[in-house]
Every structure is written in C-alpha cells, then in structure tokens.
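Visitor: Here's my sequence, what's the structure:
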Amino acid sequence: MKTSLRLLLLLPLLVLGACSDVGSAVDDVASSAGTRAGCEVAGRAVDEGRGLVDRVGQEISGDAAGVRRELAAAGTAIEAAAPTLTGEVRALVDRAAAALSTLRDEAESAAAGSAVDERAVQAAQSEYDRASDQLRSLC
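Guide: Below is the predicted model:
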C-alpha cells in the first residue's frame, strides 16, 4: 500500500518532467524551423547583393548614380527581410545592410562630385563579404 501511494505521489512529477522535455523539444524544433526559414530569406537577399558589392569598386567612379540606385535597391531588399529574422541571422543581415549603406553613401558622394574613399569602399566590401560568408556557414 505504501509503495502504491509513493508511486501515485511521484506520478505527477514524472508527467510534469516529461511535459517539460516535450515542451523543450517543441521549442527547439520551432526555433530550428524559424532559423531555417530566416536563413532562406536572408541568404537570398544577401546573395543577390553580393555580386553588386563585388563590382562596386570598379563601377563607382564611372557611374556613381547608377551604382547608388542599385545599392539602394539591394539595401531595401535586405532591410525588408530583416524584421522577420532573429538572433545570429538577424545580426549578420544587419551587418550586411550596414555595409551596403556605407557603399551607398560613398556612391552618393561620388555622384555629387566628391572623390571616392577607396578605403571605405574596400572596408565595406570586406564587411559585407564576411557577413555573407558567416551567414552561409550558419545556414
């Protein structure tokens, strides 16, 4: 009788523990699915901008206004994806967006007649590439 009573008293604890494990597993699956979906959206947006970022240094002096428009469009695409993202994926997309913003500012200055700051362009290109590579590794 005492054994039965002990088992009855332990049963709610076992059930709660199992529920906790199930809840944790569900949270992990949901988080993983969210990361995969975020990676898909972010990866597409960042990859589309990568070719542009790679050629900015060559084209900014010749067609700064055109480069600025392309960078603005790429930035808009990345910024549109950002609100749906969280965690590391969001941080990497924010870094890529900041690099695009720097490049866009340089193109705008060049279009207005200022000299292109090659160091700023190269630094922004490198930052974009690092963020893109890290996003690809994460996803």
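Visitor: going forward, measure contacts and count neighbours with C-alpha atoms only.
Guide: Noted.
Visitor: Of all residues in the protein, which one is nearest the centre?
Guide: Centroid check for the chain by C-alpha atoms, centre = their mean gives residue 93 as the closest residue, at 2.8 Å.
Visitor: name the helices or strands packed onto the host helix or strand of that one?
Guide: Residue 93 is part of helix 87-111 when elements are defined by DSSP states H and E. Of the remaining helices and strands, those touching helix 87-111 by 3 or more C-alpha pairs under 8 Å, 6 or more residues apart in numbering; DSSP states H and E are helix 2-59, helix 64-81, helix 118-138.
Visitor: Following up with a second sequence; could you model it the same way so I can compare the two?
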Amino acid sequence: MASVEREDWLPPGWIVEGRVRSSGASAGSRDKYFIEPITGRRFRSKKEVRYYLETGEVRKKPKKNPDNSPEKGTKSPPLNFNFEDVPDTVKWVRTGSSEGWTPFINGQEVPESSKRDWAAAFEFLALKSSWRPTF
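Guide: Below you'll find the predicted structure:
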C-alpha cells in the first residue's frame, strides 16, 4: 500500500492509494483507490467518485440477472444433467477416511462422471438463484 500523488480534481483531504496485486493472473498490476476522508469509503474509479460527489450516494451495482436470462460470461446448465429426472433417493456411504462419501442409487455406486455432472448442476443452480444450503 502506497500513497499516490493527489489528483487535481479531488476535493481537499481525499487520499489516493496505490496497490500492487500480489497474486493471480494479474499479479504485478497496479490498482488505484480514492478514499473519502470522513467516512473512509473507498472508490475504485474517478467515475464512482464523481457520482458520489454529485449525489452524495454510492452508486448501486445492478442486480445480477434480473430476468433469469443467461448473462454474458455465466455458465450454461450442465449438458449431461437431467433436471427433470432427479433420483428420489441417494444413499451416501462412507468409503474411507481420505476418500469421503460415495453416493449409491438402487444399490449401485454412482459413476464418477455423474458425480461431476451433479457437482456442476449444483454449482449452476446455486449461482443462478443465489441459493445456499443451510446445515
């Protein structure tokens, strides 16, 4: 975290902070943050700061997928999972200390490919509906 030279367009007291990303595909890239002095609220862009200065409000991010239509960059449903023919009963059996639990349907172990399809379908549904399991 380093202080960056103050921008001319910012009101007095605002802080400009520079950070270098330390991991991921963009490691080494620099990010600039604008920090409001009273609240400490952090903004990532000049556009966000200008909106805040003009309205006194933080711009709300648009809701993801308001009409349940696929968005650019979102995953489509897993192709091999039949959402209409979900098994009525799955029996989970502990198969070993390091292997975890194995699903069985009608006494037969579920193939690894089906387990991957289930996982992909679960992830798709969880992301699509913001549903999270409760334990």
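Visitor: Can you pull the TM-score for these?
Guide: These two chains, once laid on top of each other, score a TM-score of 0.28 by TM-score structural alignment, normalised by the length of structure 2; 58 aligned residues with a C-alpha RMSD of 4.2 Å.
Visitor: and residue 34 of structure 2, how many residues sit next to it?
Guide: Under the neighbour criterion other C-alpha atoms under 10 Å, residue 34 of structure 2 is assigned a count of 23.
Visitor: Kindly report the same for residue 30 of structure 2.
Guide: A count of neighbours around residue 30 of structure 2, defined by other C-alpha under 10 Å, yields 11.
Visitor: wait, residue 16 of structure 2 sits on residue 31?
Guide: No: counting by C-alpha atoms under 8 Å, residue 16 of structure 2 sits too far from residue 31 to count as a contact (10.4 Å).
Visitor: so who does residue 52 of structure 1 touch?
Guide: Residue 52 of structure 1 is in contact with 70-71, counting by C-alpha atoms under 8 Å, 6 or more residues apart in numbering.
Visitor: Please repeat the previous calculation with a cut-off of 10 Å.
Guide: The neighbourhood of residue 52 of structure 1, defined by C-alpha atoms under 10 Å, 6 or more residues apart in numbering, consists of 59, 67, 70-71, 74, 100, 125.
Visitor: picking up where we left off before, which of residue 16 and residue 31 of structure 2 has more residues huddled nearby?
Guide: Legend: neighbour count by other C-alpha under 10 Å for residue 16 of structure 2 and residue 31, higher for residue 16 (19 against 13).
Visitor: Just to check, the more buried one is in contact with residue 33?
Guide: Yes: in terms of C-alpha atoms under 10 Å, residue 16 of structure 2 counts as a neighbour of residue 33; the distance is 5.7 Å.
Visitor: Alright, calling it a day.
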